[in-house]
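Asker: What follows is a predicted protein model with its sequence.
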Amino acid sequence: MVVAGSGLAGLTAACDLADAGVSVTLLESRARLGGATFSFQRGGMTVDNGQHVVLRCCTAYLRLLERLGSSAGMAVQERFRVPVLAPGGRFTELRRIDVPAPLHLLPAIARYRALRPIDRARVLRAALALRSLDPDDESLDSHNFGDWLARHGQNDETRDRLWNLITVAALNGHVSQVSLASAAKVFRTALLDAPDAADIGIPRWPLEDLHVRPAEKYLIERGGRVRTHSPVRGVTPVRDRFLVRLDDEVLEADAVVLAVPPETAARVCPERAGLQRWRLVRLGAVPIVNVHVVYERPVTDLSFVAAVSSPVQWVFDRTDAAGLTTGQYLTVSLSAAESWLTTPASTLREVFLTELGRLFPEAATTPHSRFFVTRQRRATFRQSPGSNSLRADQRTALPGLVLAGSWTATGWPDTMEGAVQSGHRAADLVLAQLAGGVR
């Protein structure tokens, strides 16, 4: 059988199928595997295309790393803690305590000095109201999270200094841009329903070593084949099989998993698959921009930190993961980055070197040896009101042709966890079909 696409969804599906004894050919259109999560070499250091983190509630992804033998490359906090640089140079943090949810976050909010005491009280009231929402309630998807927050007493300060801190990072959109259903899923699953769910995991290793190469090795050891430079141009059903058309050949397959972006799925799927192409097109895309700076000596002892009321959103120390032995390599991760996507690197240099110098006084007087920018133009789909209703079911109208990807109807936001879950689901659907089961 054929799995098209080597992102996390495709790698997961291929590994599951190989484990079940299925002969798998994994096709990737580009020269490298990894999809939206990959690494590359630059100036003797290993650079991830973007800063990817997980939470303890991302159980499918964390189990995948264990299965691949690479879980040591993910450092998960023993207890949720987010350092925050607030206006006026104030340092504060969000930290949970070991009591049942949602009480575990009450002290964190009560002591959050980025907000005035009266605004902290507003946040607590809204958080309790948010916990009463059901993320599976389809009616919530048509509503705007920002409007809901306004109805529950939130002002500009609480939105800017707390709600957006999480929403922008998790949903790649500001509170006024995202679906209430998606926001409810994030806040309930990660922060409000279980005390340890939001403990943060940050890769110690490059993504290439964390899951890309281990998954490739895992697949090949089980008889799978991996082909790069092999874009799928079309899928045609012929009796009980499929013809998968590449640039210069046609492969036969008894089943196909299309773990590709939605626009590619819409283009290559046959009409009989029943995809509503207009829905996939309407999902759209939102960029993420990453600013990379290598300082000649360390400028902060924080492994990561968030900033509020600043052009900087999140800063991560990637020195060790990149393989550097001197200096300090910081990555500034900018989600919902439409305003930065086409900004010249020279302007980004001026803005972010200045701001990093303000946030970290040592950075203002420390020379930097490297500065560069990476841009993910289509980092996630646009998780706006109504977006969940546009996401495709992984089943198609053609038995044996299955979709996978974090953009499908996983019930999760567009994340690594959602991608892995979709890969498992795709493999289950294929195995049921091959066994003659009912879909």
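Answerer: Right, received. Where do you want to start?

Asker: use CA for all of it now, contacts and neighbours both
Answerer: OK.

Asker: Run through the helices of the stretch 201-350 of the chain in chain order.
Answerer: In the stretch 201-350 of the chain, the helices defined using DSSP state H, counting those that start in this stretch lie at 207, 213-221, 262-268, 277-282, 319-322, 338-341, 345-359.

Asker: this is the other structure I want to compare:
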Amino acid sequence: MAEPTVVVVGGGLAGIAAALRAADRGCAVTLLESRPRLGGAAFSFRRGELTVDNGQHVFLRCCAAYRWFLDRVGGTELTTLQDRLDIPVLAPGGRSGRLRRTSGVPAPAHLTAALAGYRLLSVADRARAVRGAVALRLLNPADPSLDRRTLGEYLRRHGQNDATIAALWGIVATATLNLGPDDASLALAAKVFRTGLLDSAAAADIGHATAPLGELHSVAAGAALAGAGVAVTLGARVETVGGGPVVRFRADGSVREVRPDAVVLAVPPRELFALAPALSGTAAAPARQLQTAPIVNVHVVYDRPVTDLPFAAGVGTPVQWVFDRTESSGLRRSRPGGQYLAVTVSAADDLIDVPARAIVDRFVAALAELFPRARRAEVLDAFVTRERHATFRQAAGTAPLRPGPDSGLPGVALAGAWTATGWPDTMESAVRSGVAAAQHILGVASSDLVEFAA
């Protein structure tokens, strides 16, 4: 019997995961990617002698699907994962706090000491924060009614004030949901806080790449695809996907048409319906209403070290999160003694169209408020990267707009972090969606493919 043929459209994490899982199950897989690289929205590029990530992408210990992906592409050694959650939190004026779990203490008591000693909140507000944690732990992320409410409304109903939301809950929520607490879906927030922080002590330990993202998501992933026998065509412009299914695309100056047994469309909604117009008449149609939310990253290269922290969160400052990218960028080799910091600003609607020079000036000054040594350092380079469509807008009421892997067209599956994975729009969600799409087209039970904890 001939092996099933599968075409995957899109070479981001969702498409790569779908291609690998289908190939591992014996399918003949072709992956088509319009860019000259793999990796989708998590990639690297060259700037002079530096290798720059477009933005800082982290994962948590509870991200079982993404960690499987790292193992599958041979990239785990290019990442690091904390032994225990430890987030330095900085504020202007030399004020600071630390969110660190207590080793050997089960959830949710593992955070009690951190909250009790969190100096960026008053004693009364720390007590409020404990009440908020208890309330969040009572939520069921699968309850559909939660999606009609916002995190901010729920927190205020349970005793939280502006101080606790800004200096505690918002640190995590804004970064993971790419939306402020007063707009973000309570259902997705419940998933973040319960799965990531409150149900398991080790779940929120933070991991990140120690090499450029391109080495993980393009080079290592490309090698894994080749090893699995997946035929990858970069620079392939898919024109249409129709029933049958049939895929028409342009590559190397010629137009081709293939009729595989199945197709996985691993592209964002803004591209999906242009490629497959017939989806407008299926259960996937509500995804047209999904809007997007931007992320802005500010990159600053100093002539000397200004901090010893690998990363930190900010409160009362434009700097939401800042990461030391000196090693991974190659700065240590090209300019010994310098330091490269990358600032990530989520929910960046107010910043996305601001001129780069104004953004740089604002954030160089903000970094100097947090890191006194930066005031004496020379800025060798500073620039801005923008992801206008970084994630879908994870607002209240969006759950019904996220379809599952079944597109409604025979032989066509959907994948992408925006689909109904039960997770926010993250690398974890992307990989889960790709595995789910492979499961759907193969028609096998999850236990026969890959099964991840919810």
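Answerer: Noted; the coordinates are in hand. Here the structure is a predicted model, which means the values were calculated and not measured.

Asker: on that earlier part again, which of the helices of the stretch 201-350 of the first structure has the highest mean neighbour count?
Answerer: Ranked by mean neighbour count under mean count of other CA atoms under 10 Å, the helices of the stretch 201-350 of the first structure are led by helix 207, which reaches a mean of 25.

Asker: Using the three-state scheme, assign the alignment partner in the first structure of residue 110 of the second structure.
Answerer: With TM-score structural alignment as the criterion, residue 110 of the second structure lines up with residue 104 in the first structure. In the three-state summary, residue 104 of the first structure is assigned as helix, counting by DSSP: H, G, I helix; E, B strand; the rest coil.

Asker: So residue 104 of the first structure is in contact with residue 98, correct?
Answerer: Yes. In terms of CA atoms under 8 Å, residue 104 of the first structure counts as a neighbour of residue 98; the distance is 6.1 Å.

Asker: Isn't residue 39 of the second structure up against residue 15?
Answerer: No. Applying CA under 8 Å as the test, residue 39 of the second structure and residue 15 come out as separate, 9.1 Å apart.

Asker: what about these two, which has more around it?
Answerer: Taking residue 39 of the second structure and residue 15 together and counting by other CA atoms under 10 Å, residue 15 has the greater number of neighbours (34 against 25).

Asker: Just to be sure, the more buried one is in a helix?
Answerer: Yes. Under three-state DSSP, residue 15 of the second structure falls within a helix.

Asker: check contacts around it.
Answerer: Neighbour list for residue 15 of the second structure: 8-9, 31, 264-266, 415-416, 434 [criterion: CA atoms under 8 Å, 6 or more residues apart in numbering].

Asker: cutoff 6 Å now
Answerer: Counting by CA atoms under 6 Å, 6 or more residues apart in numbering, residue 15 of the second structure touches 266, 434.

Asker: Can you give me the distance of it to residue 132 of the second structure?
Answerer: 38 Å (CA to CA, to the nearest Å).

Asker: Check the mean deviation of the longest strand anywhere in the first structure from the second structure.
Answerer: The longest strand of the first structure (DSSP state E) is strand 368-380. In the superposition with the second structure, the average deviation recorded for strand 368-380 of the first structure is 0.6 Å (mean CA distance after the TM-score superposition for the first structure).

Asker: The second structure: matching residues for that strand?
Answerer: If you align by TM-score structural alignment, strand 368-380 of the first structure falls on residues 379-391 of the second structure.

Asker: Please point out which parts of that stretch sit buried.
Answerer: Neighbour-count burial for stretch 379-391 of the second structure, counted by 16 or more other CA atoms under 10 Å, picks out 379, 382, 384-387, 390-391.

Asker: contact partners of it?
Answerer: So stretch 379-391 of the second structure is in contact with 292-302, 425, going by CA under 6 Å, 6+ apart.

Asker: change it to 7 Å
Answerer: Contact with stretch 379-391 of the second structure is made by 54, 292-303, 352, 356, 360, 425, as judged by CA atoms under 7 Å, 6 or more residues apart in numbering.

Asker: Next: stretch 289-296 of the first structure.
Answerer: Around stretch 289-296 of the first structure, the neighbours that count as contacts under CA under 7 Å, 6+ apart are 50, 327-335, 337, 340-341, 366-376.

Asker: 8 Å instead, please
Answerer: The list of residues contacting stretch 289-296 of the first structure from outside it, by CA under 8 Å, 6+ apart, reads 50-51, 326-335, 337, 340-341, 348, 352, 363, 366-376.

Asker: chain center to it: distance?
Answerer: The gap between the average C-alpha position of stretch 289-296 of the first structure and the chain average comes to 20 Å, counting by CA atoms, centre = their mean, to the nearest Å.

Asker: now do stretch 350-367 of the first structure
Answerer: In terms of CA atoms, centre = their mean, the centre of stretch 350-367 of the first structure is found 28 Å from the chain centre.

Asker: mind listing what's buried in stretch 246-265 of the second structure?
Answerer: Taking 16+ other CA under 10 Å as the neighbour-count basis, stretch 246-265 of the second structure is seen to contain the buried residues 246-251, 259-265.

Asker: Closest one of those to residue 411 of the second structure?
Answerer: Taking CA to CA as the measure, residue 262 is the one of those closest to residue 411 of the second structure, at 4.6 Å.

Asker: so what's the counterpart of that closest one in the first structure up against?
Answerer: For residue 262 of the second structure, the equivalent position in the first structure is taken to be residue 255, counting by TM-score structural alignment. Taking CA under 8 Å, 6+ apart as the contact definition, residue 255 of the first structure lies against 1-2, 241-242, 400-401, 430, 434.

Asker: Shared with the second structure, which of the residues you listed?
Answerer: The subset of the contacts of residue 255 of the first structure whose aligned counterparts are also in contact in the second structure, taking both residues aligned by TM-score structural alignment, their matches' CA atoms under 8 Å, comprises 1-2, 242, 400-401, 430.

Asker: from these, which two are the most distant?
Answerer: Farthest apart among these - using CA to CA - are 242 and 430, which lie 13.2 Å from each other.
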